[in-house]
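Colleague: could you work out the structure for the sequence below:
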Amino acid sequence: MTNSVTSEAARGGTSTSSDARAQENRQEMLAKLAALDAEHAKALAGGGEKYVERHHKRGKLLARERIELLLDPDTAFLELSPLAGWGSDFTVGASLVTGIGVVEGVECLITANDPTVKGGASNPWTFRKALRSDEIARANRLPVISLVESGGADLPTQKEIFIPGGAMFRNLTRLSAEGIPTIALVFGNSTAGGAYIPGMSDYVVMVDGGAKVFLAGPPLVKMATGEDADDESLGGAAMHARTSGLADYFAVDERDAIRLGRQIVSRLNWKKLGPPAAAQYEEPLYDADELLGIVPGDLKIPFDPRDVIARVVDGSVFDEFKPLYGSSLATGWASIHGYPVGILANARGVLFSEEAQKAAQFIQLANRAAVPLIFLHNTTGYMVGQEYEQGGIIKHGAQMINAVSNSRVPHVSVLMGASYGAGHYGMCGRAFDPRFLFAWPSAKSAVMGPQQLAGVLSIVARAATAAKNLPYDEDGDAKMRAYVEGQIEAESLPMFLSGRLYDDGVIDPRDTRTVLGLSLSAIHSAPVKGTDFDGANFGVFRM
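Modeller: I've put the predicted structure just below:
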């Protein structure tokens, strides 16, 4: 059935600003957003005021200033993984800015070293973030622009970055081999392994007096060969433009390099291969601000995902598929910023056999229609218990996971609430390679909830003690449970998970429609195909 208003809450019930529960939910969400803003501010601060000032005094632009000048005026920049490295010993953001933006009308994947953080040196989280951006560029067929200023590897962590770091060079060559342009704008150091970033890019711009690209700097050359050399003769922009030929374009300053980068993109003759969005579409009928009041602070309290859908999709129109069957999972068709989508949204946390079978069928239909899928998470996993095991929950859950695994249409996941256990997998969690995965500040994800996990450990410990005919330490059990619950709670939170790049960013719920629209637009740079193309198919479904 096609609905422009999808639930009692959407009509003005539990999700409106006048409702007491919605107000409580809103205040809790605003508090979480304030904490999120504080962490994002750490990434924006880079190496701190001292190093920012020093960088500016040298006449250089900051990483985000370079990006802003590179982008088309008044266009959005979808920053990715801004909290990378959160909770580690490294600066939040991992000394690298990555995201998707429009340059000369072309959506590009942009990376920019942050030279205010240890000279832009790459640590283990930098490489993980860079490799994730490569995945996004390749899957979505996005030209890559690298804004380079890095002193190379953070040497004290070399044991963690030397081997995986080589994948960056492999990825650049693979992107080029697939016809995806790679462009390097070199503003400063690009040393040692970093020299291969311009070396393996299709186009290279170097800034006079700033770019320094060499396999070994003067000190190492002196030690290795006894030769005395300076930066400019070893790897300056003028040398590479006139002598080595590594530089394709010679920029007089940073702004000129950005101008040349835009000029290169304008000459790519780049075209999207996916179907275009509808020329006209309606905005949602409901205010996005109301999204702050939908998800309870206590995720044990259910909420209706149709309230979210009504505030995200075009015209608030959701054509629901099988609305009376498997009601713990809402499935249906909609469009976002003119792009058709199929949506799977957890209506009540647990997934039963009916929901799993419904999802598997819907995913197959989306593949037949070549329509991207949006997964809205709030699930505690698949139902357990004797009745459900005998009813085939394993094979039915496997059908859903089979369908997700072998689906060929693009997937985008948004973690709104809980995302636990195999339910996280069935709803296309990170391990199942969604094109993009974002989380709300209210989200939690783990093997299971903290209380459940601690309870399982307690039951196992009690059974082991009873088997030995020993008395059970109740005080020790209480301490163990409290410790485990605290640990799992901390490791389930979105900033922890985002810091490890298990998502592409924690977003303000009010930005969900915009973020999904930008993601879908990027996705349509590549062809959008289902399983009917190229001989693709699903695995064997156990019946």
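Colleague: CA only for contacts and neighbour counts going forward, please
Modeller: OK.
Colleague: so which helix or strand takes in residue 360?
Modeller: helix 353-369 (DSSP states H and E).
Colleague: contact partners for the closest residue to residue 216 other than its chain neighbours?
Modeller: Distance criterion C-alpha to C-alpha, 6 or more residues apart in numbering; nearest residue to residue 216, sequence neighbours excluded, is residue 192 at 5.6 Å. Residue 192 sits next to 152, 214, 215, 216 when contact means C-alpha atoms under 8 Å, 6 or more residues apart in numbering.
Colleague: wait, which of those residues is closest to residue 302?
Modeller: Of all the contacts of residue 192, residue 302 sits closest to residue 152, with 48.6 Å by C-alpha to C-alpha.
Colleague: state the distance from that closest one to residue 119.
Modeller: Look at residue 152 and residue 119: by C-alpha to C-alpha, to the nearest Å, they are 9 Å apart.
Colleague: can you count the residues close to residue 88?
Modeller: Residue 88: 13 surrounding residues under other C-alpha atoms under 10 Å.
Colleague: so how far is residue 286 from it?
Modeller: From residue 88 over to residue 286 (counting by C-alpha to C-alpha), the distance is 40 Å.
Colleague: do residue 309 as well
Modeller: When distance is defined by C-alpha to C-alpha, residue 309 is 10 Å away from residue 286.
Colleague: and for the two, which residues touch both?
Modeller: By C-alpha under 8 Å, 6+ apart, the residues touching both residue 309 and residue 286 are residue 316.
Colleague: SS state for the residue lying farthest from the centre of the chain?
Modeller: If you look at how far each residue of the chain sits from its centre, by C-alpha atoms, centre = their mean, the farthest one is residue 469, at 50.8 Å. With DSSP: H, G, I helix; E, B strand; the rest coil as the basis, residue 469 sits in coil.
Colleague: do a quick rundown of the helices in the stretch 1-150 of the chain.
Modeller: For the stretch 1-150 of the chain, the helices defined by DSSP state H, counting those that start in this stretch cover 20-45, 49-57, 63-70, 124-140.
Colleague: neighbouring contacts of the shortest one?
Modeller: If you take C-alpha under 8 Å, 6+ apart as the criterion, helix 63-70 is touched by 97, 103, 110, 112-115, 147, 255, 258-259, 261-262.
Colleague: please generate a structure for the following sequence too, so the two can be compared:
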Amino acid sequence: MATKYPRLQSRAITSTPEYAENMAEMRKLCEDLTSRVAECAIQGSNSSVKKHLARGQMLARDRIESLLDTDSPFLELLPLAGLGMDGMTVGGSVVGGIGLVNGVECMITANVPTYAGGASNEISVQKSLRLNAIAVENRLPGIALTQSAGANLGQQSRVFHAGGAMFRNLAIKSKLNIPTCCVVFGSSTAGGAYAPGMSDYVIMVKERAQVFLGGPPLVKMATGEVVDAESLGGAEMHSRKSGLADQLARDEMEALRMAREWVASLEWLKLGAVPKGVDVEEPVYDAESLLGVVQANIRIPFESREVIARLVDGSRFLDFKPLYGPNLITGWAHIHGFHVGIIANDSVFFPEEANKATQFIQLCNMRNAPILFLSNITGFMVGRSYEENGIIKAGARFINAVSNSCVPHITVVIGASYGAGNYAMSGRAYAPRFLFSWPNSKCSVMGPDQLTGVMEIVMRDAAANAKKQINEESMNARLSVFREAVAEEQDVYYTTARCLDDGVIDPRDTRSVLGMCLEIVHGNEVKGGNLYGVSRM
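Modeller: Next comes the predicted model:
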């Protein structure tokens, strides 16, 4: 039975006009997110979809749904990759996520063949590499639902060089005993052929699946040989002659059933300990109220304890050093029965906050407790007195601890994520197991007003040093363009499109997402370790 920690008492006043106004703004942001996610679920033009269905083939998302256990959740990852980017498809022409297959959490990927034949573009590669990293770190068997024309030749230089790692990773996973299965539904050419070639187990659909390094036109051009696609690389040939296929399915549903049987044959066991027989308490405060306590405008502060109270079991939280470094909240809680350490922000970091975080991360590693970072941080405090007080050394110890921590980190950006504060709060560069953003969040080196102000000071100082008269109109025009660029690049949809998080999530879904992530990270052993090399004292 989980330890009963003290219960957090919400201080939110829900009857104020400000609360109602903020909730309305947050709902708008969530509605916008919903519409964007719906956009990513579109699988090509109507004509492409009709043609695909007319061949008796299933759409990518239907294949995933038919593979999963009945009522299994599916944690879709990086769904908005490529959004708004020139030459990219939303989602990168691949659907990826984690769901249950015969009771086993599996990383499932599916090419979207109704987008340019499932060809991989630059974002497809970035997304696939991130999905692979998640599968390896969390020891997840992989199932690839494959139908791909290979690389998008118009982006060959951006796909070819980085994309080779996708096949190297399959070989590495096999060595690590992380099993992979490739189900081939249609034509898989060139790079698309290496996915089954490098997988542990291959299932091909009769009279539909075709796998070859070069299709009939390339073979004719290279060798003069005239051969049809089925003879060159059909499922029957690979099942009876080449031996590439381990199973030959009569149709797509049988292929998916065979994939489920393959998972069952693994007799897969988690290496991490998961709570059993625990009565999970729901939070005292409902998830809907998150939209009232979290600010739509990140320039307005809010209390991270209010967020914690709406995420953790029974709204129970054991504070660590509540009176020291109060801008940083640290403590222990349970989420869906899993014991976690939580680090959250209320304002900028001073040396005290950094020292507190460093010690807390050490304690979590001693207790083998995963760490949840709730990031709403503008950065470390600057100024002469703080430099003299050792803010750099304290911050370095904090970042050192984050870098060398051995327990899983899960990061949720719930507001601002600026500068070195992003690093300290286990941003993308610090390899958290999962990183999600809320639709109100922003991420950059600093806010557009601050960054533009710094640029103006630099430009004025440069002109003064050169003893030149500054052109105010020209400078203001340049600063305006610069500010707009920074504002665009800090936007959550700009960053998620470039795979800088694992997805934008509705705040109300956060507890469920965290529960899944904690279950997933325990696929591997959860064990802390020594944090330090050299540290400045």
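Colleague: on that earlier part again, now the helix holding residue 360 of the first structure: which residue numbers in the second structure?
Modeller: Here helix 353-369 of the first structure aligns to the second structure at residues 351-367, judged by TM-score structural alignment.
Colleague: now find how far off-centre the matching stretch is within its chain.
Modeller: Centroid separation for stretch 351-367 of the second structure versus its chain: 25 Å, with C-alpha atoms, centre = their mean, to the nearest Å.
Colleague: buried ones in that stretch?
Modeller: Within stretch 351-367 of the second structure, the residues that count as buried by 16 or more other C-alpha atoms under 10 Å are 351-358, 360-362, 364-365, 367.
Colleague: can I get the residues you listed in CSV including distance to residue 169 of the second structure?
Modeller: Below are those laid out as CSV (distance: C-alpha to C-alpha, whole Å):
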residue, distance to residue 169 of the second structure
351, 41
352, 42
353, 39
354, 37
355, 38
356, 38
357, 35
358, 34
360, 34
361, 31
362, 32
364, 31
365, 29
367, 32
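Colleague: wait, which of those residues is closest to residue 245 of the second structure?
Modeller: Ranked by distance to residue 245 of the second structure (C-alpha to C-alpha), these are led by residue 365 at 44.6 Å.
Colleague: rewinding a little: the residue farthest from the centre of the first structure pairs with which position in the second structure?
Modeller: By TM-score structural alignment, residue 469 of the first structure lines up with residue 467.
Colleague: circling back to that earlier point, name the residues that touch the match of helix 353-369 of the first structure?
Modeller: For stretch 351-367 of the second structure, the external contacting residues (C-alpha under 8 Å, 6+ apart) are 320-321, 324-328, 330-331, 341, 343, 370-371, 386, 389-391, 394-395, 397-398, 401-402, 405-407, 527-531.
Colleague: from residue 475 of the first structure, how far out is the residue farthest from the centre of the first structure?
Modeller: Residue 469 of the first structure sits 18 Å away from residue 475 of the first structure, taking C-alpha to C-alpha as the criterion.
Colleague: please apply the same query to residue 89 of the first structure.
Modeller: Distance from residue 89 of the first structure to residue 475 of the first structure, by C-alpha to C-alpha: 35 Å.
Colleague: which stretches in the stretch 351-500 of the first structure count as helices?
Modeller: Using DSSP H, counting those that start in this stretch, the helices of the stretch 351-500 of the first structure run over 353-369, 386-390, 393-406, 421-426, 450-467, 474-492, 494-499.
Colleague: for residue 242 of the first structure, which of these is the nearest?
Modeller: Between these, helix 494-499 lies closest to residue 242 of the first structure; by C-alpha to C-alpha that is 42.9 Å.
Colleague: aligned partner of residue 196 of the first structure in the second structure?
Modeller: With TM-score structural alignment as the criterion, residue 196 of the first structure lines up with residue 194 in the second structure.
Colleague: do residue 529 of the first structure as well
Modeller: Using TM-score structural alignment, residue 529 of the first structure pairs with residue 527 in the second structure.
Colleague: same check on residue 454 of the first structure?
Modeller: Checking TM-score structural alignment: residue 454 of the first structure goes with residue 452.
Colleague: next, count neighbours for that match.
Modeller: If you count neighbours by other C-alpha under 10 Å, residue 452 of the second structure ends up with 20.
Colleague: can you tell me the closest non-neighbouring residue to it?
Modeller: In space, residue 452 of the second structure is closest to residue 483, 5.8 Å off (C-alpha to C-alpha, 6+ apart).
Colleague: now the one you found: how far from residue 474 of the second structure?
Modeller: Note on residue 483 of the second structure: its distance to residue 474 of the second structure, by C-alpha to C-alpha, is 14 Å.
Colleague: I figured the match of residue 454 of the first structure hits residue 485, correct?
Modeller: No - checked against C-alpha atoms under 8 Å, the pair residue 452 of the second structure and residue 485 is beyond contact range at 10.3 Å.
Colleague: how about the contacts of residue 192 of the first structure in a markdown table, adding secondary structure?
Modeller: Formatted as a markdown table, these follow (three-state DSSP):
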| residue | secondary structure |
| --- | --- |
| 152 | coil |
| 214 | strand |
| 215 | coil |
| 216 | coil |
